[in-house]
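Q: coords please:
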Amino acid sequence: MATALQSPPPSHPVLRLRLASGSGMPRPIDGAWWPRSYDLLAELPQLLAGLPRAWRHITSVTVNGATWSAVPGRIFVLNQVVRLHRTVAASAPHTIVLLAPGWGRWDLLVLPPDTTEDAAEPLMAAAASGHD
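A: Take a look at the predicted model:
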């Protein structure tokens, strides 16, 4: 009797992130992130680990306080302390702001975790292309 070999499931789920190309032009959104939950402590380490090296070390992250579960003032990610800030700004309820002092600021559209794949794909493509 032959048995089929199955590859083991990935130890970490694939990061659902789409970034705009580095055109050097300022843009309101630098890409889109589609987390699997609203647990920032579980989701943020994978996001930061998947960012381009050119973004350097992110030291500060700002999220919408009404969207994400409670977060502490800081978290240890990739051997460094990352400060977490919560805002209730109505102007950006579905974004996350990543800061690397002296290197840049990046704003990502955050798709709700329960977004279907059919709905997520065009939103992520539009955010990465710089279109509204």
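Q: make it CA atoms for all contacts and neighbour counts henceforth
A: Will do.
Q: need the helices for this protein, in chain order.
A: With DSSP state H, the ranges of helices along the chain come out as 40-49, 117-129.
Q: Mind putting those into JSON lines with mean neighbour count and distance to Gln80?
A: Converted to JSON lines, the helices of the chain look like this (neighbours: other C-alpha atoms under 10 Å; distance: least, C-alpha to C-alpha, whole Å):
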{"stretch": "helix 40-49", "mean neighbour count": "16", "distance to Gln80": "11"}
{"stretch": "helix 117-129", "mean neighbour count": "16", "distance to Gln80": "28"}
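Q: Please tell me how far the most centrally placed residue in the chain sits from Gly50.
A: The centroid of the chain falls nearest to Trp33 when counting by C-alpha atoms, centre = their mean (4.2 Å). To Gly50, Trp33 is 11 Å away according to C-alpha to C-alpha, to the nearest Å.
Q: quick one on the thing from earlier: okay, the helices of the chain in CSV with distance to Val88 next?
A: CSV is the format used below for the helices of the chain (distance: least, C-alpha to C-alpha, whole Å):
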stretch, distance to Val88
helix 40-49, 16
helix 117-129, 22
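Q: what about those, which gets the closest to Ala100?
A: Closest of these to Ala100 is helix 40-49, at 11.5 Å (criterion: C-alpha to C-alpha).
Q: name the helices or strands packed onto that closest one?
A: With contacts taken as 3 or more C-alpha pairs under 8 Å, 6 or more residues apart in numbering; DSSP states H and E, helix 40-49 sits against strand 74-77.
Q: Next, the second sequence, to be compared with the first:
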Amino acid sequence: MPPTRADYAVLDGGWWPRCWDPVAEVPGLVLALAARYGPIRSVMLNDASWDSRFRKLAVGTAVIRIGWFSSLDPTLFIATTHRGDQLDLLVVPPQTAAPAAERAMTMAADPTNFMRAPDILTATPPRQSR
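A: Take a look at the predicted model:
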């Protein structure tokens, strides 16, 4: 059984992609999540944040379904495992300065954290180019 977040935690962790290209960024994250939580069935992303949109993506030997939603907060990445577990991750924008990104991801991974993703990003210093 994978580790679980505290009853009041909002997020399971954070992710700091290097760019907004989902083909370049999503496979590595999906593989890392699968290694910890088991096979990933699908992911959900905000449709306005990313450079391209498609319905399926080959990741290793699996094909992952991708859902694009305008209603999904751009600061969230949601993955669903084959068992039906949902993993909610903070998405730190690629242009965020390293110290701010690290603080945001640490906050998102804290099992006692109850802040929502946009609030975490607001609580960190302004974004700067990497």
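Q: Fetch the TM-score of the aligned pair.
A: TM-score for the superposed pair, counting by TM-score structural alignment, normalised by the length of the second structure: 0.77. Supporting figures: 111 aligned residues with a C-alpha RMSD of 1.8 Å.
Q: ok, back up a step: looking at the second structure, name the residue matched to the residue nearest to the centre of the first structure.
A: Aligned counterpart of Trp33 of the first structure in the second structure: Trp15 (TM-score structural alignment).
Q: Skipping adjacent residues, who's closest to that match in space?
A: Distance criterion C-alpha to C-alpha, 6 or more residues apart in numbering; nearest residue to Trp15 of the second structure, sequence neighbours excluded, is Val91 at 5.1 Å.
Q: And the alignment partner in the first structure of the one you found, how far from His85 of the first structure?
A: For Val91 of the second structure, the aligned position in the first structure is Val110, judged by TM-score structural alignment. From Val110 of the first structure across to His85 of the first structure, the span is 16 Å (C-alpha to C-alpha).
Q: the more surrounded of these two?
A: Per other C-alpha atoms under 10 Å, whichever of Val110 of the first structure and His85 has more neighbours is Val110, with 22 against 16.
Q: for the more buried one, what are its contacts?
A: If you count contacts by C-alpha atoms under 8 Å, 6 or more residues apart in numbering, Val110 of the first structure has them with Ala32, Trp33, Trp34, Pro35, His94, Thr95, Ile96.
Q: Correct me if wrong: the second one contacts Leu111.
A: So the one you mean is Trp33 of the first structure. Yes: between Trp33 of the first structure and Leu111 there is a contact under C-alpha atoms under 8 Å: 6.3 Å.
Q: Tell me the counterpart of Ala49 of the first structure in the second structure.
A: For Ala49 of the first structure, the aligned position in the second structure is Leu31, judged by TM-score structural alignment.
Q: residues contacting its match?
A: For Leu31 of the second structure, the contacting residues are Val59, Gly60, by C-alpha under 8 Å, 6+ apart.
Q: And Glu43 of the first structure, by the same measure?
A: Pro35, Arg36, Ser37.
Q: at 7 Å what do you get?
A: Glu43 of the first structure sits next to Pro35 when contact means C-alpha atoms under 7 Å, 6 or more residues apart in numbering.
Q: What of Leu40 of the first structure?
A: Counted by C-alpha under 7 Å, 6+ apart, Leu40 of the first structure has contacts Trp68, Ser69.
Q: Show residues contacting stretch 113-127 of the first structure.
A: Applying C-alpha under 7 Å, 6+ apart, the contact partners of stretch 113-127 of the first structure are Arg18, Ile29, Asp30, Gly31, Ala32, Trp34, Pro35, Arg36, Ser37, Leu109, Asp132.
Q: Look up how far Trp33 of the first structure lies from the closest residue to the fifth one other than its chain neighbours.
A: Computed as C-alpha to C-alpha, 6+ apart, the closest residue to Ala32 of the first structure that is not its neighbour in sequence is Leu109, at 4.5 Å. For Leu109 of the first structure, the distance to Trp33 of the first structure equals 6 Å [C-alpha to C-alpha].
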